[in-house]
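Novice: Okay, structure incoming, though there's no sequence with it:
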């Protein structure tokens, strides 16, 4: 059943089940990965902020690749590593380079909806997050000339702009 066709009670029951799964997963593993199969697809972590690190978000990958990338970072963060904006980096076992940028989740509804609910945050004070960008086969990022993946696959970074 699509959430748009749910009654308010069904929607609340679905959200309660999702939130219970999320709390249990974060308790057992330190974080969870949420995936949205939209256009473009995206995935993000919930729980890294409790480990003293911004949550992570990646667009344009399938479920398996998204989970692998985010879990690789999660393992490193749980072991004490910290990541932030800056120079490109690599993960062992993946051919792409990555760059991180601040991501401000001020939308309503939020992009990182489960994370905002988990931490009881809202658009006015969203949970800190970093967006991961991955390069194409030629080593180019979406902002580089000659980038050869579809436009919009990795939306531009969304830093906080005080209003």
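Specialist: Great, that's in hand. What you see is a predicted model, and the numbers here were worked out from it, not measured in a lab.
Novice: all contacts plus neighbour counts: C-alpha atoms, from now on.
Specialist: OK.
Novice: what residues are up against residue 56?
Specialist: Contacts for residue 56 were tallied using CA atoms under 8 Å, 6 or more residues apart in numbering; they are 44, 45, 48, 70, 129, 130, 131, 132.
Novice: Narrow these to those in helices?
Specialist: Using DSSP state H, the members of the contacts of residue 56 that fall in helices are residue 70.
Novice: got another, please set it beside the one above:
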């Protein structure tokens, strides 16, 4: 519990300074799921938290930071199924609304704000052929990029 309390205190400092924090969740031998990362702090300003799965934590943090900055600094709003054309070099990303899942569980956001207050939007990235997980021919198996919804 002390580690979790320390994590929340560290998040408090970052949220006070930046407006949000990014939390990365990495696979372990006991929980070998896909890595994912999510924001914490946007809920306090009436925005959904952002979540992304299946990427290196540093890349995930950069992408979340870009979009969270747009939300926090300019009140940008993303809608379910929206294509974001200026996030990934040469590719679109798609925004999905949905609830947290067993695979994509924003635990510290839930602990901070309560599960009933936290809304989620997932940033979904395509394969090298610009196909998304719900499209035929997507080259990665579903466990690489679990989803919170479908467009």
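Specialist: Noted; the coordinates are in hand. All values reported here derive from a predicted model rather than from experimental measurement.
Novice: thinking again about what came up before, just give me the ones among the contacts of residue 56 of structure 1 that are also contacts in structure 2.
Specialist: Under the criterion both residues aligned by TM-score structural alignment, their matches' CA atoms under 8 Å, the contacts of residue 56 of structure 1 that remain in contact after alignment to structure 2 are 44, 45, 70, 129, 130, 131, 132.
Novice: Between which two of those is the distance greatest?
Specialist: Spanning the widest gap among these are 70 and 129, at 12.6 Å by CA to CA.
Novice: tell me, what's touching these two both at once?
Specialist: With contacts taken as CA under 8 Å, 6+ apart, residue 70 of structure 1 and residue 129 have 56, 57 as neighbours in common.
Novice: Compare neighbour counts for those two and give me the winner.
Specialist: Set side by side, residue 70 of structure 1 and residue 129 show unequal neighbour counts under other CA atoms under 10 Å, the larger going to residue 129 at 26 against 21.
Novice: show me the contacts for the counterpart of the more buried one in structure 2.
Specialist: For residue 129 of structure 1, the aligned residue in structure 2 is residue 120 (criterion: TM-score structural alignment). With contacts defined as CA under 8 Å, 6+ apart, residue 120 of structure 2 is in contact with 48, 49, 50, 51, 97, 98, 99, 100.
Novice: same deal with residue 129 of structure 2?
Specialist: Under the criterion of CA under 8 Å, 6+ apart, the neighbours of residue 129 of structure 2 are residue 138.
Novice: To which residue of structure 1 is it aligned?
Specialist: Matched to structure 1 by TM-score structural alignment, residue 129 of structure 2 sits across from residue 138.
Novice: Residue 19 of structure 1 versus that match, what's the distance?
Specialist: Counting by CA to CA, to the nearest Å, the gap between residue 138 of structure 1 and residue 19 of structure 1 amounts to 40 Å.
Novice: Residue 40 of structure 1 too?
Specialist: Plainly put, residue 40 of structure 1 is 24 Å away from residue 19 of structure 1 if you go by CA to CA.
Novice: go on, residue 36 of structure 1?
Specialist: Here the distance between residue 36 of structure 1 and residue 19 of structure 1 works out to 16 Å (CA to CA).
Novice: One more: residue 51 of structure 1?
Specialist: When distances are taken as CA to CA, residue 51 of structure 1 and residue 19 of structure 1 turn out to be 19 Å apart.
Novice: same deal with residue 43 of structure 1?
Specialist: The gap separating residue 43 of structure 1 from residue 19 of structure 1 is 16 Å, by CA to CA.
Novice: what does residue 118 of structure 1 give?
Specialist: In this structure, residue 118 of structure 1 and residue 19 of structure 1 are 7 Å apart, going by CA to CA.
Novice: Residue 49 of structure 1 now?
Specialist: 17 Å.
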